[in-house]
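Undergrad: Structure, please.
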Amino acid sequence: MDSRELTYFVAVAEELNFGRAATRLGIAQPPLSRTIQQLERRLGITLFTRTSRSVALTAAGEVLLYEGKRALEALTAAGRRAQRAGDPGLVLAMKATIDGDLLEKILAQFAADPAAVEVEVRIGGIGEQAMLLRAGEADAALLRLPHEDADGLAYEELLTEPDVAVLPRTHRLAVRDSITMSDLDGEQLPYWPGSPPNGGPLVRDAAQLMQLISLGRTVALLPASVQHHLRTDLTTVPVTGAATTTLVIAWSPDARSHSLAALVQAAVTASPSAGPFRSTRTG
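TA: From the prediction side, this is the model:
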């Protein structure tokens, strides 16, 4: 198979309509149909069941759709990583306010290394950072586990901290020294892209979340270090028995950049539990 065949197949598999797939690809329908037929003959399998009214994937087609999309994404990422390798700088992706107050220390530590290069810090929405890594658009990312997906990525742990409740200063619980999870019963909690709806608001970035908390539309459980970045109309309260999250620096296990290795080392050195460089973990 080549990438053109896979691209054609994925378009038909997602549209389940040869006409719409051809329009999406910007080609005529007959060559698209011939390409799919040739692919089926060469593989010796049927990818689609076709009637005069419908097109459906077979079990083999379902497998090829999953694997084909991964292969196309890997090809695209490989090209982007090659372009990134030709760029003298590094791109570090992160969400706003999740760095555990380590970003400035990491960058200062890295700047002292002979392999240091310019670092572009790319602030994105919730859930975007790992996607940027896999797509080859970032060299490293600061992620919060277990809330973000590190599957297939290499990473080093930097900081583990408990969650705290982030509340408006006028909230009934804001004057408490600490609360329990049961104290939050009945409160609207947000949910994030990729997580199931829970009746609360869908939140895509930190600024939106803080605005919703300020308006009394939601409360949130966030890492304790968020208190250093809060608006003046918000406050945090410790939560007894709250879950913990771990800040990690993640990168593609296929990366071969000396500057990237130096950035990871700088992050580990700047972390509160700094010690000898630890073995790489892969999600």
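Undergrad: use CA for all of it now, contacts and neighbours both
TA: OK.
Undergrad: Not counting residues beside it along the chain, what's closest to residue 250?
TA: residue 155 (4.0 Å; CA to CA, 6 or more residues apart in numbering).
Undergrad: Could you also give me the structure for this next sequence, so I can compare it with the first?
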Amino acid sequence: MELRHLRYFRAVAEELHFGRAAERLHIAQPPLSQQIRQLEDELGVTLFTRSTRRVELTPAGAAYLERVGAILDAVEVAGAQAQRIAEGRQGALSIGCVGSATYSLLPRLVRALRTELPGLDVSVRGEMLAPAQISALVSGQIDLALLRPPVGGSDIVVETVRRDRLFVALPDADPHAAGTAVHIDDLRDAEFIAHAGHGRSVMSGVVAAICATAGFVPQIRHEVEETSTLVTLVAAGLGVAIVPEPTAALGVAGVTYRPLLPDDPEVELAVARLATEPSPMIEQVLTVLRRVAAAEG
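TA: Prediction:
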């Protein structure tokens, strides 16, 4: 028995006419009749009663039609699913994301993926520092990482998706919050809230480099892992922080954001993946990501 026998049987059962079923299947009627007889012989039952005037299903044929319909429908569903997976339109995807992009780019990306690739099961891991993302990427815990370069390693491919201005996050009561911008020299004596240092956060190194260029070492009062915690501590008046502009999307009360002078510095936001041939699913997601990031810009 082959699938074609089942397809031939269903066509005859639905048409109840060998001629019409043959036309529907684009075959001649004699071969169709022969295939149905072969199926009946293999099953050892009569599926149709035939006369010169009509064709009818036997009770066994009617019961067989229900099962055959389910089988053929399942085969079609399986084929369609395999095609969607091969085209990258179905599957499971896990995305890691640094704090500032968790509150800006990531929500828009997930909404776009749900609209354009509804067959994807997308999970996100927000507030991940870059080293943790790279570790998760290499171990297969995530498929894509949204992070701040630099990222080392020949086994990782990194693509910049946008550039973010650096702002100073200040408590509302800070005198500098009344201005339109803050010069880095004005922060020489300030206490800083910063992301975890010692190589655990790219932003920690960025802040240290900016302050070093201005000729001082930042006074770090608190180190945190999560951007949301960093902004909350600023709102509590425990210090200031240098953050990417999208951090303002958190909308925490009590915090004022001002551009950083003199050079209006920026940091990159990049997407990282393993340096293997990307799957169709990853290619599809990267296409959507580039479009969303460009629209944000």
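Undergrad: Check the gap between the residue nearest to residue 250 of structure 1 and residue 239 of structure 1 for me.
TA: 28 Å (CA to CA, to the nearest Å).
Undergrad: Residue 157 of structure 1 now?
TA: In terms of CA to CA, residue 157 of structure 1 sits 23 Å off from residue 239 of structure 1.
Undergrad: Buried residues in the helix or strand harbouring residue 38 of structure 2, which are they?
TA: Per DSSP states H and E: residue 38 of structure 2 is located in helix 29-43. By neighbour count on 16 or more other CA atoms under 10 Å, the buried set for helix 29-43 of structure 2 is 29, 32, 33, 35, 36, 37, 39, 40.
Undergrad: sorry, back to before: trace the residue nearest to residue 250 of structure 1 over to structure 2, please.
TA: Correspondence of residue 155 of structure 1 to structure 2, assessed by TM-score structural alignment: residue 158.
Undergrad: what do you get for residue 259 of structure 1?
TA: By TM-score structural alignment, residue 259 of structure 1 lines up with residue 281.
Undergrad: give me the element its match is part of.
TA: helix 280-296.
Undergrad: so how far is that helix off the chain centroid?
TA: 9 Å (CA atoms, centre = their mean, to the nearest Å).
Undergrad: Over to stretch 95-102 of structure 2?
TA: The answer for stretch 95-102 of structure 2 is 12 Å, by CA atoms, centre = their mean.
Undergrad: Over to stretch 15-35 of structure 1?
TA: 32 Å.
Undergrad: Equivalent analysis for stretch 13-23 of structure 2, please.
TA: For stretch 13-23 of structure 2, the distance to the chain centre is 47 Å (CA atoms, centre = their mean).
Undergrad: what span of structure 1 lines up against it?
TA: So stretch 13-23 of structure 2 sits over no part of structure 1, by TM-score structural alignment.
Undergrad: Could you tell me where stretch 9-22 of structure 1 falls in structure 2?
TA: Under TM-score structural alignment, there's no match for stretch 9-22 of structure 1.
Undergrad: can you tell me the distance between the two ends of that stretch?
TA: Note: stretch 9-22 of structure 1 ends 11 Å apart using CA to CA.
Undergrad: The strand ranked longest in structure 1 vs structure 2, average offset?
TA: Counting residues, the longest strand found in structure 1 (DSSP state E) is strand 154-168. Superposed on structure 2, strand 154-168 of structure 1 shows a mean distance to its aligned partners of 1.1 Å (mean CA distance after the TM-score superposition for structure 1).
Undergrad: so what secondary structure elements neighbour that strand?
TA: Here strand 154-168 of structure 1 touches helix 206-214, strand 220-223, strand 234-240, strand 244-251, helix 258-270, strand 281-282, going by 3 or more CA pairs under 8 Å, 6 or more residues apart in numbering; DSSP states H and E.
Undergrad: which is the next helix or strand following the helix with the most length in structure 1?
TA: Looking across structure 1 with DSSP state H, the single longest helix is helix 59-85. As assigned by DSSP H and E, the chain's next helix or strand after helix 59-85 of structure 1 is strand 90-95.
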